[in-house]
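Participant: below are the sequence and a predicted model for it; my questions follow.
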Amino acid sequence: MNTRANQWLRTSQVLLGGNLKSLAAPVLIIMVLGMMILPLPPFILDLLFTFNIALSVMVLLVSMYTQKPLDFAAFPSVLLFSTLLRLSLNVASTRIVLLQGHTGPDAAGKVIEAFGHFLVGGNYAVGIVVFVILVIINFMVITKGAGRIAEVGARFTLDAMPGKQMAIDADLNAGLIGEEEARKRRTNIAQEADFYGSMDGASKFVRGDAVAGLMIMVINIVGGLIVGVAQHGLDIGMAAKNYTLLTIGDGLVAQIPALVISTAAGVVVSRVATDEDVGQQVVSQLFSNPRVLGITAAIIGLMGLIPGMPHVAFLLGAVGLGYLARWQFQRAERVKEQAARPVAPAAAPAAELAEASWDDVALVDPLGLEVGYRLIPLVDRNQDGELLKRIKGIRKKFAQEIGFLAPVVHIRDNLELRPNQYRITLKGVEIGQGDAYPGQLLAIDPGQVAASLPGTPTRDPAFGLPATWIDVGLRDQAQAYGYTVVDAGTVVATHLNHLINGHSHELLGRQEVQQLLDRITKDAPKLTEDLVPKTVPLTTLQKVLQNLLEENVPIRDMRTIIDTLAEHGARVQDPHDLTALVRLSLGRAITQSLFPGTGELNVVGLDANLERILTQALQAGGGTGLEPGLADTLLRETEAAVARQERQGLPPVLLVQHPLRALLSRFLRRSLPQLKVLSYAEVPDTRNIKVTALIGGQA
């Protein structure tokens, strides 16, 4: 017998998956259906009413202690189940009230009796008024407001999804986050949209529950009078008293939890996501300003001195608020004193300076980041500066995408800078600077925003887009308007990443080239043993790699680069000619980076006459330059063609004959850095070409 019992137990555990949580929803649905169909004794009804009240209180407390709406993502389902539970309890209690109501006020259980007698003093007229007021408060105020907030929140969340996705893609491209973190953020955005959409629908259940409670009360009173008078022979007064009190108790015991649940719904959808729960937000923002508390205390105190007013109540409130204002003022003064406390003086210099040595020679840092004093927390290791982690991510992403390890970024504070200013240097020379404001957000206008925002207008330091520094509380509004919203650390990191990529050819020194060769030799020693210095000097290899990087061609495919140099290095020594040969070998990768996929190439072309003139000018001048008039015409028409490409959402790529590519690339690079010059010889035979604009002619 014991063996069979053990087998049954093991089988049940396997069927349940060892997780009893999965039974919660089915059991609740069975309870709801059972209460609607089966008659329940008063004691069981008391337990279920008590459970309903406890459930509503738990939901309210959980909603108040969550910091983000998604922390209580199950709330729409809880709202639905709690509504169905209350309606099923109404059906079960109505059955008992109509069947046993003639026996006395405790016919439907002690809970309904307590709500019918204790809360309204046994007066059914007062009970009806109280019940109707609760229904009106729940239906007209709380539920309607929460439903409206959920509706608007769902709309704004959906409108803000493209901007949030752009922000995630920007962080991913800048190396600030990895694929896993990006996937997690995208999942959170989708869940947020689903949550507000579900809340918009679930709030309709609560409104319907309030209307149903009012109708159930009328039906119960009318039905009770008919049953009491016609079936049990009670006089109309006694029947009205018994059934009305029972109905009022039943309605109150259901509507009070409904009111609590509606309040929880309002709390969930109306809060702004921060690192504080609702209670902390209210206390920190409502009672933290001593000036507000002092003025309020003075107004309440003056009202308490008016003849006819309840002096004790008003004056007690004024004294309490005044004491709180004084305590907050003293607290703020103590904080100011601690901030202004002088720092201990530095140790006195040595009486005799030591002799100068080679240790006193300070070498220039390849990459430097200087910050004003207000930006120090972003780069302070002791304060867990977020910018330090992002810079590590930038260097790692740079190494993976470009093909060599960028130098370490040396960070130091600079008192000569403005408090919120930072400066990025390359070999001691400034290559970029900007301002960042910790505690604020930069809302970047990608070009299609719905409205402007209050704040400090500026421009994105990395790409020059119009932007505005805004308060943290405006994040959701900015994203709903279509802005890309980033914090101060992301602003500096994105700017640094942009400049490192743009100056990668200057960061590749002889030491980096040698380390790159050592890394390749470790995995493929035969690949490099005859290249440097027998075939190609190290300086020539460095110049070839720098030429590639200057035109934004990664050097990750070092196998192809080395094979090409080993093949042609013995007879070609000019770095620019070697670069052109390497580009031909990397043509497939270069084309793929500009035109992902296998579709056709929408490019800008040269008119045949202009191409012939440029070829003649190249042969006549030996590649040294172009005649001024021709150069001006070429530059002007190229700018117009690039503008047309960008308006059509096409990549600005100029396709020319191979002998002209290097000349036009050097000539156009300074004025049109976004333009990429590609040669016909670099395009794979499998790709189709479509010329969408002509320079020097009509397409």
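Facilitator: Here it is on my side, so go on.
Participant: please count neighbours and contacts with C-alpha atoms only from this point.
Facilitator: Will do.
Participant: mind checking the longest helix of this structure?
Facilitator: helix 179-226 (DSSP state H).
Participant: helix or strand right after that one?
Facilitator: helix 236-270 (DSSP states H and E).
Participant: just want the angle from that next one to helix 179-226.
Facilitator: Orientation check (axes from the mean of the first three to the mean of the last three C-alpha atoms, to 10 degrees): helix 236-270 against helix 179-226 gives 170 degrees.
Participant: not counting sequence-adjacent ones, nearest residue to residue 517?
Facilitator: If the residues on either side of it in the chain are set aside, residue 517 comes closest to residue 528, at 7.3 Å by C-alpha to C-alpha, 6 or more residues apart in numbering.
Participant: gap between the one you found and residue 516?
Facilitator: For residue 528, the distance to residue 516 equals 11 Å [C-alpha to C-alpha, to the nearest Å].
Participant: more neighbours, those two?
Facilitator: residue 528 (18 against 15; other C-alpha atoms under 10 Å).
Participant: how far away is that one from residue 521?
Facilitator: Taken as C-alpha to C-alpha, the span from residue 528 to residue 521 is 6 Å.
Participant: quick one: the strands in this structure?
Facilitator: Using DSSP state E, the strands of the chain run over residues 367-371, 409-413, 421-426, 429-435, 440-444, 456-459, 466-471, 484-487, 601-606, 653-656, 676-679, 689-695.
Participant: highest average neighbour count across those?
Facilitator: strand 440-444 (a mean of 25; mean count of other C-alpha atoms under 10 Å).
Participant: here comes the other one, which I'd like you to weigh against the first:
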Amino acid sequence: MKIRDYAVLVSVIMIVVMMVIPLPPLLLDLLIMINISLAITIILVAMNTKEALQFSIFPTLLLLTTLFRLGLNVSTTRSILTNQTGGQVIETFGSFVVGGSAIIGILVFLILVIIQFLVITKGSERVAEVAARFTLDSMPGKQMSIDADLGAGMISDQEAKKRREKVSQEADFYGAMDGASKFVKGDAIAGIIITIINIIGGLLIGVIVHGMAMGEAAQLFTLLSIGDGLVSQIPALLISTATGIVVTRAASDGNLGSDITKQLFAYPKMLYVVAGTLALIAFFTPINPLLVLPVAGVIAFGGYRMQSVLAVEEKEESEAAGGGQELEELKSPESVIDLLHVDAIEFEFGYGLIPIADKNQGGDLLDRVIMIRRQCAMELGVVVPVIRIRDNIQLQPNEYVIKIKGNKVAAGEIMLDHYLAMSPGIDDENVEGIETVEPAFGMPALWIREDMKEEAEMAGYAIVDPPSVVSTHLTEVIKRHAHELIGRQEVKALIDNVRETSPAVIEELIPHLLGIGEVQKVLMKLLKEKVSIRNLLVILETLADYASQTKDSDLLTEYVRQALSRQITLQYADQNGPLQVITAGASLEKKFADSVHRTEQGNYLSIDPESSQSIFQKISEQASQLQQAGVQPVLLTSPAIRMYMRQFVERFAPDLPVLSYNELEPEIEIQSVGVINISAGVVNVS
């Protein structure tokens, strides 16, 4: 047996012992305060219990509290009749609570007894009796329901056994409460009888034994008896109320000590309320605070300790239950559906990069992701889906991977205790570091220590901290793959947003001229060439103008690009100088126009391998020269073959913009740095 089991057994024995052995007034005061605290605890627990089995020990507890209260009555009666005192608590209730008037005390006591006996106790007794009858009548039906669920395979054998035990326990409880309610009724009757005995016995003893005057004896023993009755009946009233609340609870299989300690103190926070109540009694009544406050302190400390223990136990149980639940979910066939979900964007990193994502370690990656989504919305006009960020122990400690729809599209490696230094074009020998490649743009760079940072800045190096390297790389990957992130559902959301301000164009275009899928194809082609779709109203109006003429998404995209000419011009033009372009010559354009094959399934480009290789080489050479000069290379061609030129170029230079003359504003100044032509099967640049 555990210590708490012995404590309960000793407490029961001491209740019987105190009926026989006289107790000093100070100990009586302490026991009376414990009685009041116990009553408050019981009613609070009863009010917070959600189902019957959580407080199934209540019938037995009701018997013990009644026995304890009657034992106190016997001890206080002995003290009153023997020593003309019942302790400070009884004297306070007899004088302070009822104003020192014996008549008022008797009336208050009778009112409390009437409330308890005629209202609460009688009602609880009737409810318990009816509940017991209905519970016993419903037992066969509940048993049949359990057997039916078991036969249908809806529950397991263990679950069926548990439910049968619960039905049996509920029936036991209702039967027990039907009898236990008689304890409350008998307690009320006993309280009246004991009070009358105290008054009559006190008068006889005071006059005959102590030689007191009749009035003096009546005043003294009546107040003491009334105080004793109030001290006893107030906790009895609280427990009677708890009886009415808990009358539908069920019995338990646990032993008495375990059930009392587990169930009575199942709500440790309620002990703070009990301690606070006792503290108020100590401060606002003449009761000695040194008597009450220690009890309140012990109760509050006990509540704190039990709350701490319960928190640890609940955490362990939840972790164990969570693991078991996950295991069951993995075993169930329905769990396979969850495995089919693929996140639109994933950012996985090794354990060494956890500090950049952990706010507790100063990481701001989550905040940077929010800014990336805002930046993409402003620049591209798309709502980037939620970016799933998680660590991956399979990666190297300093490695990270970016996935689009479950597929790896980019990766990198950073050093958290270093800075990335990118050369201005002329390397400084004094700047030492670990050679690497900047992941977003593929530029050569160095990982330098923090003590080298100032010297590198003076040498003209661009210094970037590791979180900025990651966020820049993630931003560029999203921009490069934005066309893969916009599906029909995302397009519908964008169209619905335009519908709120411009419903006319939506009603004309969708679904009469084009479907959402056809609009999606156009938007995907624009995003693939890094053309922002933020001005969606212009795009939809252009589609509404030309959709009646053709449903070809390539042609519709060309019409939209021409409608966005000002936007495209500003995207590539340099405000401080002319737009430098590589121009497709007339012979090259004729070669492409002749190589277009038209079929019922669509048009496609077919150029012989030798010519393709030569054209690839010349365009790449021109583009590299412009890049080395720090200029964004642009390939300029006629509107008729622009889309075919783009299909040809994107295979080896996906980031090379291909523009047509109609996509540039007339006032823009254009400077051709090279014209690519074909003569006698040879590609040349002039």
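Facilitator: Cool, got the structure. All values derive from a computational prediction rather than experimental measurement.
Participant: would you pull the TM-score for this pair?
Facilitator: Overlay of the two chains. TM-score (TM-score structural alignment, normalised by the length of the second structure): 0.49; 356 aligned residues with a C-alpha RMSD of 2.3 Å.
Participant: thinking again about what came up before, between residue 528 and residue 516 of the first structure, what contacts are shared?
Facilitator: Common neighbours of residue 528 of the first structure and residue 516 are not found (criterion: C-alpha atoms under 8 Å, 6 or more residues apart in numbering).
Participant: still on that earlier bit, of the strands of the first structure, which approaches residue 144 of the first structure most closely?
Facilitator: Checking the strands of the first structure against residue 144 of the first structure by C-alpha to C-alpha gives strand 466-471 as the closest, at 29.4 Å.
Participant: just checking, what packs against that closest one?
Facilitator: strand 440-444, strand 456-459 (3 or more C-alpha pairs under 8 Å, 6 or more residues apart in numbering; DSSP states H and E).
Participant: closest one to residue 494 of the first structure among the ones you listed?
Facilitator: The closest of those to residue 494 of the first structure is strand 440-444. By C-alpha to C-alpha, the value is 12.2 Å.
Participant: circling back: from the contact counts, what lies against the longest helix of the first structure?
Facilitator: helix 75-100, helix 124-136, helix 144-173, helix 236-270.
Participant: for the stretch 551-686 of the second structure, what spans make up the helices?
Facilitator: Ranges of helices in the stretch 551-686 of the second structure, per DSSP state H, counting those that start in this stretch, are 553-563, 565-572, 586-594, 609-628, 642-649.
Participant: mind checking which of the ones you listed is nearest residue 237 of the second structure?
Facilitator: Smallest distance to residue 237 of the second structure across the helices of the stretch 551-686 of the second structure (C-alpha to C-alpha): 82.4 Å, for helix 565-572.
Participant: so which bits of the closest one are buried?
Facilitator: Neighbour-count burial for helix 565-572 of the second structure, counted by 16 or more other C-alpha atoms under 10 Å, picks out 565, 567, 568, 569, 572.
Participant: ok, back up a step: so can I have JSON lines of the helices of the stretch 551-686 of the second structure showing distance to residue 468 of the second structure?
Facilitator: Below are the helices of the stretch 551-686 of the second structure laid out as JSON lines (distance: least, C-alpha to C-alpha, whole Å):
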{"stretch": "helix 553-563", "distance to residue 468 of the second structure": "33"}
{"stretch": "helix 565-572", "distance to residue 468 of the second structure": "24"}
{"stretch": "helix 586-594", "distance to residue 468 of the second structure": "43"}
{"stretch": "helix 609-628", "distance to residue 468 of the second structure": "24"}
{"stretch": "helix 642-649", "distance to residue 468 of the second structure": "31"}
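Participant: do you know which of the ones you listed lies nearest residue 3 of the second structure?
Facilitator: Residue 3 of the second structure lies closest to helix 565-572 among the helices of the stretch 551-686 of the second structure, at 80.8 Å (C-alpha to C-alpha).
Participant: quick one: residues in contact with stretch 200-212 of the first structure.
Facilitator: For stretch 200-212 of the first structure, using C-alpha under 8 Å, 6+ apart, the contacting residues are 76-77, 79-80, 83, 87, 135, 138-139, 143-144, 146-148, 150-151, 154, 255, 258, 262, 265.
Participant: are any of those buried, and if so which?
Facilitator: 76, 79-80, 83, 87, 135, 138-139, 143-144, 146-148, 150-151, 154, 255, 258, 262, 265.
Participant: check the gap between the residue nearest to residue 254 of the first structure when sequence neighbours are not counted and residue 190 of the first structure for me.
Facilitator: Closest residue in space to residue 254 of the first structure, ignoring its immediate chain neighbours: residue 86 at 6.1 Å, by C-alpha to C-alpha, 6+ apart. According to C-alpha to C-alpha, residue 86 of the first structure stands 31 Å off from residue 190 of the first structure.
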